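J.: predicted model and sequence below, questions to follow.
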Amino acid sequence: MNRPDNKAPADNARDHKYPAPNPPTKKPIAFMSWLILLIGLAALAFAIYSMPPVSEEAPIETITREGVVTQIQQLNRLQTVAFSVDTVITSERQGSWMKLWQDEQKGLFIARGRVDAGIDLSALTPEMVQVIQPDSATDSEALRKAAQNDTQATTVNTAATMPQINITLPPSEIFSVYLDDIEIYDWQTGAFGLMQVDPKILAQAQTMAKKEVLERACRGDVMNIALQNAQTQLQQLFAMTGAVVTVTTQGAGACQLPS
């Protein structure tokens, strides 16, 4: 009769009591995970910023600030007034989710503009200029009375022989609106400033600056000032000839650029 081998169970028990150690975890695995994550984020950012622009861009919102009249200059011509205006312009466009709102742009500008206004003499018609010749009988009586005083004779003689001129001026109008300078005070492009400056923001700011300059000049009564200056200048001009000149107006025109 064979006896069972008693050593085998002892060996098995010893094997269960002292299991074999696991192989050590490799540290390069964690490093590779971080590296793959960083590469993925970089690829995602590159894909976002290299995407072609969407067909419908976000509208540009432009806000103007109250303009300040810095100069009113009278000109010795029928372009009779020039308004210089300083104004602050804010122009911005909201970002899009496709670019994680990094394409949001906002600009702050300081604009200096000028408005020229006056009278267009090409609008004068023959009916607007009347010349009244002196009456010979009345002039002879005036000369006879003035002959008694030699100091007044020359003056009366000159006034009596000069015609009377009545001029009716056409309405005043705006000739031009200029932007002498526009200064970029601040420009923001997204949270990280990764996007390039959009020239449409500046173009929109220039357009709105011209409108604000014109609006501020209109509130400053530029049309009536231009009309009064033209009336005064014409009277002074014809006064040098010795003629009796009366200058009337048709009133101020619309404060807007000519179409």
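T.: Good, I have the coordinates. As the structure is a prediction and not an experimental result, all values here were calculated from the model.

J.: going forward, measure contacts and count neighbours with C-alpha atoms only.
T.: Fine.

J.: buried residues in the lengthiest strand in the chain?
T.: Assignment by DSSP state E gives strand 173-189 as the longest strand of the chain. Of all the residues in strand 173-189, those buried under the rule 16 or more other C-alpha atoms under 10 Å are 173-175, 177, 179, 182, 187-189.

J.: dump those residues to JSON lines, plus distance to Arg93.
T.: Shown next, in JSON lines, are the buried residues of strand 173-189 (distance: C-alpha to C-alpha, whole Å):
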{"residue": "Glu173", "distance to Arg93": "35"}
{"residue": "Ile174", "distance to Arg93": "32"}
{"residue": "Phe175", "distance to Arg93": "33"}
{"residue": "Val177", "distance to Arg93": "26"}
{"residue": "Leu179", "distance to Arg93": "23"}
{"residue": "Ile182", "distance to Arg93": "19"}
{"residue": "Trp187", "distance to Arg93": "12"}
{"residue": "Gln188", "distance to Arg93": "11"}
{"residue": "Thr189", "distance to Arg93": "10"}
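
J.: for comparison:
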Amino acid sequence: MKTFLRIAPVLILLIIAIVAAWFFSSNKQKNNAHKVLTSESVLTQIQHLNRLESTAFHIDTIIKTEKKGNWYALWQDSQTGLFVAQGKVLAGLDLNKLKAENVNVVNSKVIISLPPVEILSVNLENLEIYDIKTGSFGLHPIDKNVLKVVQEQAKKQVLASACKADILEHAQHQTQRQLETLFALAQTQVSIYPAALPPCKFSK
């Protein structure tokens, strides 16, 4: 009887271990169920990302303005200004432009032909008035329309600087690498082919 009492706990632990092993084994088999890849399912998963903002350029630029005065105001309504703008340009992929014909699945390998990268946004984060003067004595009120002109010009200069620094080329390399990493995490083989670089411009 004493021997049975000593063996009983061991038997109970052994039974628990067998049941636990069976439970985890059955769950593992469920988790390892085959997943069928189709171009439609891959396309849907990619489009759920919406936009892939792969590259951001932060740029400072200086804008000078000059407005000539009118004779009837004795040229005292002339105005000069100096402004410092800080802007951000985002580039990447609009994944909603990815169509079914851009995605193929061959022998469990995903082949993707990407749409062209593009400028996604151009924004001014800060605009400082460094200096602004009206006329010879500074008595004439400042023409506030100059701020709108400066904002438009600043965006153009920020975009031009980003384009000069090859922002689209950087975005193309980054988007390809990010998508390859995403598929690698999903343990899916993928070949990604980027499109030719488009003109560097921002279309609202």
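T.: Right, received. Where do you want to start? If you're wondering where the values come from, they're calculated on a predicted model, not measured in any experiment.

J.: which one of the buried residues of strand 173-189 of the first structure is nearest to Ala47 of the first structure?
T.: Thr189 (18.8 Å; C-alpha to C-alpha).

J.: what is the aligned counterpart of that closest one in the second structure?
T.: Counting by TM-score structural alignment, Thr189 of the first structure lines up with Thr134 in the second structure.

J.: show me what contacts its match?
T.: 76-80, 140-142 (C-alpha atoms under 8 Å, 6 or more residues apart in numbering).

J.: looking at the residues you listed, which are in strands?
T.: Cross-referencing the contacts of Thr134 of the second structure against strands under DSSP E gives 79-80.

J.: counterpart of Lys99 of the first structure in the second structure?
T.: Residue correspondence to the second structure (TM-score structural alignment): Lys99 of the first structure is matched to Ala73.

J.: burial count for that match?
T.: Neighbour count of Ala73 of the second structure, defined by other C-alpha atoms under 10 Å: 11.

J.: then Trp71 of the second structure?
T.: Counted by other C-alpha under 10 Å, the residues lying close to Trp71 of the second structure total 9.

J.: out of the contacts of Thr134 of the second structure, which are buried?
T.: 76-80, 140, 142.

J.: can you redo these as TSV with distance to Ala21 of the second structure?
T.: Converted to TSV, those look like this (distance: C-alpha to C-alpha, whole Å):
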residue	distance to Ala21 of the second structure
Gln76	91
Asp77	88
Ser78	87
Gln79	83
Thr80	81
His140	87
Ile142	81
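
J.: of those, closest to Lys164 of the second structure?
T.: The nearest member of those to Lys164 of the second structure, counting by C-alpha to C-alpha, is Thr80 at 28.0 Å.

J.: list the helices and strands the helix or strand where Arg177 of the second structure lies packs on?
T.: Counting by DSSP states H and E, the element that carries Arg177 of the second structure is helix 167-185. In terms of contacts (3 or more C-alpha pairs under 8 Å, 6 or more residues apart in numbering; DSSP states H and E), helix 167-185 of the second structure is packed against strand 51-67, strand 79-94, strand 189-193.
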